[in-house]
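K.L.:
Task: produce atomic coordinates for the following.
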Amino acid sequence: MQRCVNVIGVGMSPFSPASLSANPTALVGETVRQALADAGLSARDIGTVFAASGLMDGGTLQRALEQTGLGHVPLEQLPKGEESSTLLYHACQAIELGLTECVLVLGVQGAPAPLPDLGVMFERLGATARAYMARYQTRRETFAMIAVKARQHAELNPLAVFTSALTLDDVLDASTIAEPLTHPQFAWPTSGAAAVVLCSSELASRRGNRPVVRVIAQACVSPVQVSGFGPASAFACTGYEVNVAAARELYEQAGRGPQEIEVCELHDSSTLNELLLYEALGFCPEGSAEKLVEDGDNTYGGNLVVNPSGGLLSLGQAPAVSGLAQCIELVHQLRGNAGRRQVADARIALQHQTGADGTVVTTLYQRE
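P.N.:
This next block holds a predicted model:
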């Protein structure tokens, strides 16, 4: 039996470019209590805790949960390095399949994730950006405009790390990482903590008039599922085909199209990735992302607001937390309590997250 999944509680710490405080256990407790209070529930209402941690081992995490009254709740902890997007997917599945009625999803990135040898990856991204520019006569300024937009949004987000405004010249004149992409056009490692409470519709209905955001569709697609189904695109190193497949499956599940989405949080690990995702997610035809950017259709006043939180470009990459942070931003948007970042009358929102192994999770949320 499948049931609807509802997001009823959220809590998050500020992101940081350094390790968390000397007492990350206290920060976990504070974040969990935020989410429970927001949901209007107590620890005894939680059936399972799903957790991903960039550093905390099982024992340390268990002790942190004990301080919130969740010490005796079954804990499903994903292996270190597991992304919170996959974690959220597993938690939703548990409710849909009737395995539990209410779960708390917790992500903790105790220190910035160590960077692998990025030389080859940067080389591929630079080559891909240049190939896109050559194919569609796109200007390097277009990629830089995405970084400027990210900072404009982040200026309104007190939880973001990188909030200082950037001009187009600031971005273009910054140190080059992979021509034409410069330093502000990449998401760099950070740390933080976030918690989300999910529940069935039955439990949500018993909470009275408290705000409810429903998960109306969710897709999880791995590179293995799309390999061998035709030649890879010139943009394969960004997982383009996997993103297209995950978007298509999501829209088919929901019976909705990309034109109905008013706000989106997507995995902007670089400005190149964000630009290609505009096309892969169906927000514009292939080859027309530059027009979308230059028309301002990715920000306030346009047809769609992308990454109102500032995205990974401004919050940084915290693999155990980033997916939950996206969910939390969209919940605030759909509730109408995002403050100065509020997207007017937002009713349907899309979340997109890519894991380290290339697996893509896409989720559609709707305000009830």
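
K.L.:
use CA for all of it now, contacts and neighbours both
P.N.:
Fine.

K.L.:
Assign Leu324 to helix, strand or coil.
P.N.:
With DSSP: H, G, I helix; E, B strand; the rest coil as the basis, the three-state label of Leu324 is helix.

K.L.:
count of residues packed around Glu294?
P.N.:
The criterion is other CA atoms under 10 Å. On that basis, Glu294 has 13 neighbouring residues.

K.L.:
Setting the sequence-adjacent residues aside, check what's closest to it.
P.N.:
Among residues not flanking Glu294 along the chain, Thr142 sits closest, at 7.2 Å (CA to CA, 6 or more residues apart in numbering).

K.L.:
and for comparison, fold this next one:
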Amino acid sequence: MVVSKVYVIGVGMTKFEKPGRREGWDYPAMAEESGTKALDDAGITFEEIEQAHVGFVFGESASGQRAVYELGMTGIPITNVNNNCATGSTALYLAANAIRGGLADCTLALGFEKMRPGSLSATYEDREWPLKKHVQALAELRAPASPPAPWMYGVAGLEHNEKYGSTPEHFAKIAEKNHRHSANNPYAQFQDVYTVDDIMGAKMVYAEAGLTRLMCSPTSDGSGAAVLASARFVEEHDLGDRAIEIVGQAMVTDLRSTFDTGSAINLVGTDMSRKAAEKVYAQAGLTPDDVDVIELHDCFAPNELFTYEALGLAGEGEGHLLADSGDTTYGGRWVVNPSGGLISKGHPLGATGLAQCAELTWQLRGEAGARQVEGAAVALQHNIGLGGAVVVTAYQPAHRGGTP
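P.N.:
The predicted structure is shown next:
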């Protein structure tokens, strides 16, 4: 089977906002803003888009069509995508697969979310909650607490503390880094800088794990978009100097080890992340040492620590040593979450994966402004949703591999 190369040729996003902060800002307007920016960045019109894959978690059926209609109505296939917190990168994955398989030369991945303030909760009470199996397994390890999401990641953090010697201060160091990075991101929901002590002393969300508000991602409104293209499209439109190639991409769902190992760390998806990363490194012919800049899913600070290990940046049980080392910020081995990550940039579920794609595209083009990672040539993206799915994507500028 011939597999076509896939390139990101345009990206765009809105500023992420506290839910309801912009009065009257509904999801069609969000999608119009991010989608128009992505099309303008690619230098094309909507009429050249052959498929659109649109992600959102909270909303009515066909919201994807309503969102895209702000950009144009040309009769193209529009797919509505919902994959929990991995929704945005799932839309990206589907849009890329259409090109890989030769079904289209130019596609749009778009994601948005209009959220309610406060912790996430089940939408429907007349059917089984998709996370029930995960929660029941975790409850056998540690008594349930509320809200459920910080409890789940907090239990996994406690497991790492007890098994490997990490502490809540390591989680605070990760949060401190990401808040500091967001100060240079005009798209971030928060741009405040905090000390480790500030973070440790903030309002407690899950006391047993030492998880404070400043270690947790907020609910957010916002949208992100990416235009993808084939090698033929890139060449015909003379976009080789700006195109960013997706050199590896994998989606993985829950494994037997998610439930069979008696590990809270696996129950929040770390094995999924590890398997997806291994696939991507093999596809791209890369190792973690080749990567310069990373956007990963720090919905809660402990998850960034687990993901260091899953992506191969640190050995198993050694993620906290990496948090101590300074190797995940400017001047270190990698710059992780230069955007501020979910903790500070915000986390509108359907948009998160596409905002990560936008950030890494800007980084590889050298267009990230004050948060630019010097010499960034290889980028890695990680976006996870419990229930579960993870998408890992590797990027390089098209010109590094020759003319498309």
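
K.L.:
Surely the residue nearest to Glu294 of the first structure and Asp295 touch.
P.N.:
No: Thr142 of the first structure sits out of contact with Asp295 when judged by CA atoms under 8 Å, with a separation of 10.9 Å.

K.L.:
Neighbour count: those two, which is higher?
P.N.:
In this comparison of Thr142 of the first structure against Asp295, neighbours counted by other CA under 10 Å, the higher total goes to Thr142 at 20 against 13.

K.L.:
Secondary structure element holding the aligned residue in the second structure for the more buried one?
P.N.:
Counting by TM-score structural alignment, Thr142 of the first structure corresponds to His170 in the second structure. Using DSSP states H and E, His170 of the second structure sits within helix 168-182.

K.L.:
Spit out the contact partners of Gly323 of the first structure.
P.N.:
Contacts were defined as CA atoms under 8 Å, 6 or more residues apart in numbering; by that measure Gly323 of the first structure touches 83-85, 88, 353.

K.L.:
sorry, back to before: tell me the spacing between the residue nearest to Glu294 of the first structure and Leu172 of the first structure.
P.N.:
Per CA to CA, to the nearest Å, Thr142 of the first structure is found 10 Å from Leu172 of the first structure.

K.L.:
Report all helices and strands that the lengthiest helix in the first structure contacts.
P.N.:
In the first structure, assigned by DSSP state H, the helix with the most residues is helix 119-136. Counting contacts by 3 or more CA pairs under 8 Å, 6 or more residues apart in numbering; DSSP states H and E, the secondary-structure elements packed against helix 119-136 of the first structure are strand 176-178.

K.L.:
how about the strands in the stretch 101-250 of the first structure?
P.N.:
When assigned using DSSP state E, counting those that start in this stretch, the strands of the stretch 101-250 of the first structure occupy the ranges 102-109, 176-178, 181-182, 192-200, 213-221.

K.L.:
Over which residues of the second structure does the fourth one lie when aligned?
P.N.:
Going back to what we said before, that points to strand 192-200 of the first structure. Going by TM-score structural alignment, strand 192-200 of the first structure lines up with residues 222-230 of the second structure.

K.L.:
Same check on the last one?
P.N.:
Strand 213-221 of the first structure falls opposite residues 244-252 of the second structure when the two are matched by TM-score structural alignment.

K.L.:
The stretch 201-350 of the second structure: helices as residue ranges?
P.N.:
Listed from the start of the chain, the stretch 201-350 of the second structure has helices (DSSP state H, counting those that start in this stretch) covering 231-236, 256-260, 264-267, 270-284, 301-310, 319-325, 341-345, 349-365.

K.L.:
which other residues reach the longest helix of the first structure?
P.N.:
138-140, 177-181, 234-235, 237-238, 272, 287.

K.L.:
that older thread, how about the helices of the stretch 201-350 of the second structure, which one is nearest Glu32 of the second structure?
P.N.:
Taking CA to CA as the criterion, helix 349-365 is the member of these that comes nearest to Glu32 of the second structure, at 13.2 Å.

K.L.:
Average offset of the closest one relative to the first structure?
P.N.:
For helix 349-365 of the second structure, the mean distance to aligned residues of the first structure following superposition is 0.4 Å (mean CA distance after the TM-score superposition for the first structure).

K.L.:
Next secondary structure element downstream of that helix?
P.N.:
Following the chain from helix 349-365 of the second structure toward its C-terminal end, the next helix or strand by DSSP H and E is strand 379-385.

K.L.:
what range in the first structure does that next one sit on?
P.N.:
Residues 349-355 of the first structure are where strand 379-385 of the second structure aligns, taking TM-score structural alignment as the criterion.
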